[in-house]
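# Predicted model and sequence follow; I will ask about them next.
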Amino acid sequence: MNIAVFSVTENGRQLSVRIAEALGAEHRVSRYCFHKHTDDNAAVFWNMGSMVGRLFERSDAFIFVCACGIAVRAAAPYLGTKPDDPAIIVMDDGGRFVIPVLSGHIGGANHIAELLADSLGVTAVITSSEDDAGSFSLESFAAANDLIICDSKAAKEISAAVLHDEKIGFFSNYKHSGLPEELTEFGICRTGICIDTNTDLKPFDVTVNLVPKNIVLGISCKNDTSAEALENAVTSALDGIGIKRISCIAAVDEVPELCSFCEKLGIPMKKYESAELDGVEAKCEQMVLKSGGKLIIKEKEFDGISIAAAEAPVFLDFERKS
């Protein structure tokens, strides 16, 4: 995840250093300090709202070490829809509490808050009703298993049904761990979850379709490849497969526009050394097959851009945390 940490005071600056150390091993953490209280390892801002706006589209999470009201006012103008908004977390500069404010489940704010609580010895204040009840959370499950929620309205009905102790149906052909007690694969249920690439499947009156984000793309292109040509090539190669299903892009060379493309979509890049693919004709195919998946798009060329794709295996784990 790309995580931006904002601080305002000297105490906040010191806490931001500890936050970066706690999360830096697994995430890309950048620190932003108010100009009066900064250091050589942080970027400087004079106006928090303006800086948040510049970073909003390319950040997966914001951690604000300041008053909750300041954080809300800084992020509010840029908020869109629930599935697309980044995680918003607030920590007081006294280092007592960490509060996930937005995108607790889908964006992973609750999980980040819990990580910081464990690492820094602060108290995580989780207000999501499913978490308080210790019951199944559709959003947490989807985030932890890289699943795309296709219908937010139906997802809300599932959450409401869980809170009212209504049994939730479950349908999927993917292998999975044991189901939580709220879900069942048997009997007739009004609401239910369907995990499949076919979103036309509606086994229940109220069906939430979840689609796995498990497409691995192998791409080879020249340094002067344009962003437009790259996007057109990917769209043509996928041929109806949603671009949101891409989980990783494999490449040999770090072409600037390819790196920007991955950053824009929040997709990790797996880089292979040329020596690993010496003597291989279909390099893109070999790269995606290293994911352990099944080749679904043989290597094709689109205006000088070579692309292949594989579908990585899926195992649904109800104990996995995002």
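Received it, and whenever you're ready, just let me know what you need. Numbering: from 1, shown residues only.
# C-alpha only now, for contacts and for neighbours.
Noted.
# ok, which stretches of the stretch 101-250 of the chain are strands?
Assigned by DSSP state E, counting those that start in this stretch, the stretch 101-250 of the chain shows strands spanning 123-124, 147-149, 168-172, 175-176, 183-184, 191-195, 206-212, 215-220, 246-251.
# Which residues does the fifth one contact?
In this case it means strand 183-184. 167, 168, 169, 170 (Cα atoms under 8 Å, 6 or more residues apart in numbering).
# The first one too?
The set of residues that contact strand 123-124 without belonging to it, under Cα under 8 Å, 6+ apart, is 96, 97, 98, 99, 113, 114, 116, 117.
# longest strand of this structure?
Using DSSP state E to define each element, the chain has its longest strand at strand 294-302.
# which secondary structure elements does it contact?
Strand 294-302 makes packing contacts with helix 227-238, helix 283-289, strand 305-311 when contacts are defined by 3 or more Cα pairs under 8 Å, 6 or more residues apart in numbering; DSSP states H and E.
# okay, these in TSV with distance to residue 10 and mean neighbour count next?
Formatted as TSV, those follow (distance: least, Cα to Cα, whole Å; neighbours: other Cα atoms under 10 Å):
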stretch	distance to residue 10	mean neighbour count
helix 227-238	41	16
helix 283-289	47	24
strand 305-311	48	24
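# Redo the ones you listed as JSON lines? Include distance to residue 269.
Below are the helices and strands packed on strand 294-302 laid out as JSON lines (distance: least, Cα to Cα, whole Å):
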{"stretch": "helix 227-238", "distance to residue 269": "15"}
{"stretch": "helix 283-289", "distance to residue 269": "12"}
{"stretch": "strand 305-311", "distance to residue 269": "14"}
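# nearest to residue 182, of those?
strand 305-311 (29.6 Å; Cα to Cα).
# for that closest one, packing partners?
Here strand 305-311 touches strand 215-220, helix 227-238, helix 283-289, strand 294-302, going by 3+ Cα pairs under 8 Å, 6+ apart.
# Swap in 6 Å and give it another go.
With contacts taken as 3 or more Cα pairs under 6 Å, 6 or more residues apart in numbering; DSSP states H and E, strand 305-311 sits against strand 215-220, helix 283-289, strand 294-302.
# try this one next to it:
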Amino acid sequence: MIELQEEKVSAIEQKGNYAIVAITKHGVELARKLGSSFQNADVYYMGKFEKGDEAAKGIQMFTGSVRLLLPSLFQAYQGLIIIISLGAVVRMIAPLLKDKKTDPGVVVIDDKGEHVISVLSGHIGGANELTKEVAAALKARPIITTASDVQGTIPVDLFGKRFGWVWDSSEKLTPVSAAVVNEEKIAVVQESGEKEWWHYGPSIPENIKVYDSIDGALKAGLDAALVITHRKLSEEENLILHNGVLYRPKVIVLGIGCNRGTTTEEIEAVIEETLKELQFSKKSVKAVCTIDIKKDESGLLEVASKNNWEFIYFTPAELNSVKMEMPSETVFKYTGAYGVSEPAALLYSGAEKLELVKKKSGNVTISVAIIPY
């Protein structure tokens, strides 16, 4: 807990480049929502709204006036997302302003999450692009008042954040961003994930070309690349990342059944082994799905919570509504469903077929699906 007092402010623990700050009940819900989808963002809110899972999620709580917290955040972060009234934020940051070349981008969100306002360092500090991404994530209205906000291209470090996409490595963010801004030849290769990512202007600039395969992009020639896939790349495909950023969309759905009392360690080991066999990235996992009699299974709950995955469960009737390749009378006898992992993965993903139909390993049965877009 960060204690905020006039004479002393406890040290913050910076992990990301962005700080999300809230001081109200509704603001906390917005902050938690953004924190779960925005890679590289740290969440701060008042301790009186503690929910009990803050330590596991890396959320930092504070007591005292938020005014005393802002100077530390102002110095430490590239951008601040503040869910407090605009007037209050302006008064609190006014004494902290130095220069538009060094001040962080500041974005303000109203308590209902209806408007996202670019307040400070719109261009150089990146607040305008941050505003667009936050607004898209919340389905809110972006408010940008700078007249010259006309470039209309992809912000590489924020690309796909509203969908929960994460990048594998930050190593090439700076050179790829430079290539995009300088209108060099850019390849966007998308194998999976949400398709409606373009919202930066009327149309995609001519220097940015979209490909559905890495091979096609490499043959076309490029200066930089943005690659969106849940797959692990082969050695040859990795050539595209010499000046590229690899994004992981949240598209993998794990259908899991297990014996009562199966440990977290065993479940996680089966998941790791399965993803390695399929050559899929763990960063692209979106959800763990099972049957409702397992909704209190501690091993499953802990795995989902630890990895910040959705935990979904279905009734036997819902599971039985799905056509299965390997229905089981034994499973039906004990659960009322002819299968758990297969239909659970298919139901949640909406896929027509599974990437892995069903694998039994020790106390765990797992099926894998990819959400189609």
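Looks like it came in fine. Values in this document were obtained by computation on a predicted structure and should not be read as measured data.
# TM-score for the pair, please.
The TM-score (TM-score structural alignment, normalised by the length of the first structure) is 0.65; 272 aligned residues with a Cα RMSD of 4.5 Å.
# hey, which of the strands of the stretch 101-250 of the first structure is tucked in deepest?
Comparing those by mean neighbour count (mean count of other Cα atoms under 10 Å), strand 215-220 comes out on top with a mean of 26.
# ok, average deviation of that one from the second structure?
Strand 215-220 of the first structure differs from its equivalent in the second structure by a mean of 0.8 Å after superposition (mean Cα distance after the TM-score superposition for the first structure).
# Okay, buried residues for the host helix or strand of residue 319 of the second structure please.
If you go by DSSP states H and E, residue 319 of the second structure is part of helix 316-320. Using 16 or more other Cα atoms under 10 Å as the test for burial, helix 316-320 of the second structure gives 316, 319, 320.
# follow-up on the earlier one: contacts for the longest strand of the first structure, please.
233, 285, 306, 307, 308, 309, 310, 311 (Cα atoms under 6 Å, 6 or more residues apart in numbering).
# Mind putting these into TSV with distance to residue 253 of the first structure?
Formatted as TSV, these follow (distance: Cα to Cα, whole Å):
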residue	distance to residue 253 of the first structure
233	17
285	15
306	13
307	14
308	15
309	17
310	19
311	22
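# From those, pick the one nearest residue 195 of the first structure.
Using Cα to Cα, the contacts of strand 294-302 of the first structure come closest to residue 195 of the first structure at residue 311, 15.0 Å.
# Out of the helices and strands packed on strand 305-311 of the first structure, the one nearest residue 59 of the first structure is which?
strand 215-220 (21.8 Å).
# Look up how far residue 75 of the second structure lies from residue 174 of the second structure.
The gap separating residue 174 of the second structure from residue 75 of the second structure is 21 Å, by Cα to Cα, to the nearest Å.
# typo on my end, residue 222 of the second structure
Distance, residue 222 of the second structure to residue 75 of the second structure, by Cα to Cα: 37 Å.
# And residue 82 of the second structure, by the same measure?
15 Å.
# counting contacts, what elements does the helix or strand hosting residue 74 of the second structure pack onto?
Using DSSP H and E, the element containing residue 74 of the second structure is helix 70-76. If you count contacts as 3+ Cα pairs under 6 Å, 6+ apart, helix 70-76 of the second structure packs onto no helix or strand.
# immediately after that helix, which helix or strand?
With DSSP H and E, the next secondary element past helix 70-76 of the second structure is strand 79-83.
# can you give me the angle that next one makes with strand 115-120?
Counting by axes from the mean of the first three to the mean of the last three Cα atoms, to 10 degrees, strand 79-83 of the second structure lies at 140 degrees to strand 115-120.
# if we can go back for a sec, and which of the contacts of strand 183-184 of the first structure is nearest to residue 194 of the first structure?
The closest of those, once distances to residue 194 of the first structure are taken by Cα to Cα, is residue 170, at 6.2 Å.
# so that closest one makes contact with residue 193?
Yes: using Cα atoms under 6 Å, residue 170 of the first structure is in contact with residue 193, at 4.9 Å.
# Roughly how far does the corresponding residue of the first structure for residue 367 of the second structure sit from residue 234 of the first structure?
When the first structure is aligned by TM-score structural alignment, residue 367 of the second structure is paired with residue 308. Distance, residue 308 of the first structure to residue 234 of the first structure, by Cα to Cα: 10 Å.
# what do you get for residue 173 of the first structure?
Relative to residue 234 of the first structure, residue 173 of the first structure is positioned 28 Å away (Cα to Cα).
# Spatially nearest residue to residue 285 of the first structure (excluding sequence neighbours)?
Leaving aside its chain neighbours, residue 285 of the first structure sits nearest to residue 308 (5.4 Å; criterion: Cα to Cα, 6 or more residues apart in numbering).
# How about the contacts made by that neighbour?
217, 218, 284, 285, 297, 298, 299.
# Quick check: buried residues in the helix or strand hosting residue 12 of the first structure?
In the assignment (DSSP H and E), residue 12 of the first structure maps to helix 10-23. For helix 10-23 of the first structure, a neighbour-count test (16+ other Cα under 10 Å) marks 11, 12, 13, 14, 15, 16, 17, 19, 20, 22, 23 as buried.
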